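K.L.:
sequence-free structure coming up:
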């Protein structure tokens, strides 16, 4: 039984790795890099989680753009300004989908390598909706 479980776990690990790595052909942004970019005013940070999650806590300076609204939001975005998207973490597909949608519209966009749970766990500042 253990051997079967180990083979299955290895197969699942390979599938997950292949799925996520294939989606991310540009190096993601680290937390430290994002902090520097935000401090220097060089990026627009979007949180693509639903509004209720955003209200419970988000990276300071982030704009809430739920995944379903990304394309509409992008029409007013500065095409010369880099965008960084984040969501629930490295295994959440929302930031990958937002990056793909924005790139297809010609925007320069990357994703945060992790998400809000990791941001909070690192003890970094969190802003709450008013």
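P.N.:
That came in fine, so what should we check first? As the structure is a computational prediction, the values presented were derived from the model and not from experiment.
K.L.:
switch to C-alpha atoms for all contacts and neighbour counts from now on
P.N.:
Will do.
K.L.:
where do the strands of this protein begin and end?
P.N.:
43-47, 63-64, 82-86, 109-111 (DSSP state E).
K.L.:
export the ones you listed to CSV and tack on mean neighbour count?
P.N.:
Shown next, in CSV, are these (neighbours: other Cα atoms under 10 Å):
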stretch, mean neighbour count
strand 43-47, 23
strand 63-64, 18
strand 82-86, 24
strand 109-111, 24
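K.L.:
distance of the closest residue in space to residue 44 that isn't next to it in sequence from residue 37?
P.N.:
Distances taken as Cα to Cα, 6 or more residues apart in numbering put residue 83 closest to residue 44, at 4.8 Å, once the chain neighbours are dropped. Using Cα to Cα, to the nearest Å, residue 83 is found at 10 Å from residue 37.
K.L.:
now do the shared contacts for those two.
P.N.:
Residues touching both residue 83 and residue 37 (Cα atoms under 8 Å, 6 or more residues apart in numbering) are residue 43.
K.L.:
OK, contacts around the residue nearest to residue 44?
P.N.:
43-46, 107-110.
K.L.:
what is the nearest of the residues you listed to residue 4?
P.N.:
Residue 4 lies nearest to residue 110 out of these, by Cα to Cα, at 38.0 Å.
K.L.:
for comparison:
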């Protein structure tokens, strides 16, 4: 029994020390890199011009809280064909309150020739992706 405890202790110690030894061997370049959230990835795509984040709610809803860097473009305007973007292949991320209007907007934009449209759902879905909300 004592031998078994010693063996288990040695295994646990090896597991705990191994990553540290690896880091020291690589001249200390081993640091834990935090996971990038999906929201951060989307915001980075927006910063580089690869994508746009579109809020399809109404102005009063947008004023209460919205995703940073999002553009307000209400569903009614999208359905009326008022949404114009030169590059119809640009990634468009859509959201609303619950995901319903974003889904309708996604269909409308695809009918208008936009090829890279994604419904992110509602604001709570944005937050579950790691996104924050801002107000005007």
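P.N.:
Sure thing, it's come through. Not measured: the values here are computed from a predicted model.
K.L.:
give me the TM-score for these two chains.
P.N.:
With the length set by TM-score structural alignment, normalised by the length of structure 1, the two chains reach a TM-score of 0.62; 95 aligned residues with a Cα RMSD of 2.2 Å.
K.L.:
hmm, back to that, the residue nearest to residue 44 of structure 1 matches what in structure 2?
P.N.:
With TM-score structural alignment defining the correspondence, residue 83 of structure 1 maps onto residue 92 in structure 2.
K.L.:
for residue 74 of structure 1, same thing?
P.N.:
In structure 2, residue 74 of structure 1 lands on residue 83 (TM-score structural alignment).
K.L.:
distance of the closest residue to that match other than its chain neighbours relative to residue 111 of structure 2?
P.N.:
Sequence neighbours aside, residue 77 is the residue nearest to residue 83 of structure 2 in space, at 6.8 Å (criterion: Cα to Cα, 6+ apart). Applying Cα to Cα, the value for residue 77 of structure 2 to residue 111 of structure 2 is 14 Å.
K.L.:
show me the longest helix that occurs in structure 1.
P.N.:
helix 2-23 (DSSP state H).
K.L.:
so who does the residue nearest to the spatial centre of structure 2 touch?
P.N.:
By Cα atoms, centre = their mean, the mean C-alpha position of structure 2 lies nearest to residue 39, the distance being 2.2 Å. With contact set as Cα under 8 Å, 6+ apart, residue 39 of structure 2 has these partners: 126, 129-131.
K.L.:
hmm, back to that, mind giving me TSV with the strands of structure 1 and columns for distance to residue 13 of structure 1?
P.N.:
Conversion of these to TSV gives the following (distance: least, Cα to Cα, whole Å):
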stretch	distance to residue 13 of structure 1
strand 43-47	27
strand 63-64	31
strand 82-86	23
strand 109-111	22
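K.L.:
and those: which comes nearest residue 22 of structure 1?
P.N.:
strand 109-111 (14.0 Å).
K.L.:
quick one: map residue 52 of structure 2 onto structure 1.
P.N.:
Per TM-score structural alignment, residue 52 of structure 2 is aligned with residue 44.
K.L.:
separation between its match and residue 6 of structure 1?
P.N.:
Going from residue 44 of structure 1 to residue 6 of structure 1 by Cα to Cα gives 43 Å.
K.L.:
same thing with residue 112 of structure 1?
P.N.:
Residue 112 of structure 1 is 31 Å from residue 6 of structure 1, by Cα to Cα.
K.L.:
so between those two, which is more surrounded?
P.N.:
residue 112 (24 against 11; other Cα atoms under 10 Å).
K.L.:
is it true that that one touches residue 85?
P.N.:
Yes - look at residue 112 of structure 1 against residue 85 with Cα atoms under 8 Å: they come within range, at 6.1 Å.
K.L.:
and the helices in structure 1?
P.N.:
2-23, 31-39, 51-56, 70-74, 94-104, 116-121.
K.L.:
tell me the most buried of the ones you listed?
P.N.:
Mean neighbour count (mean count of other Cα atoms under 10 Å) peaks for helix 94-104 among the helices of structure 1, with a mean of 20.
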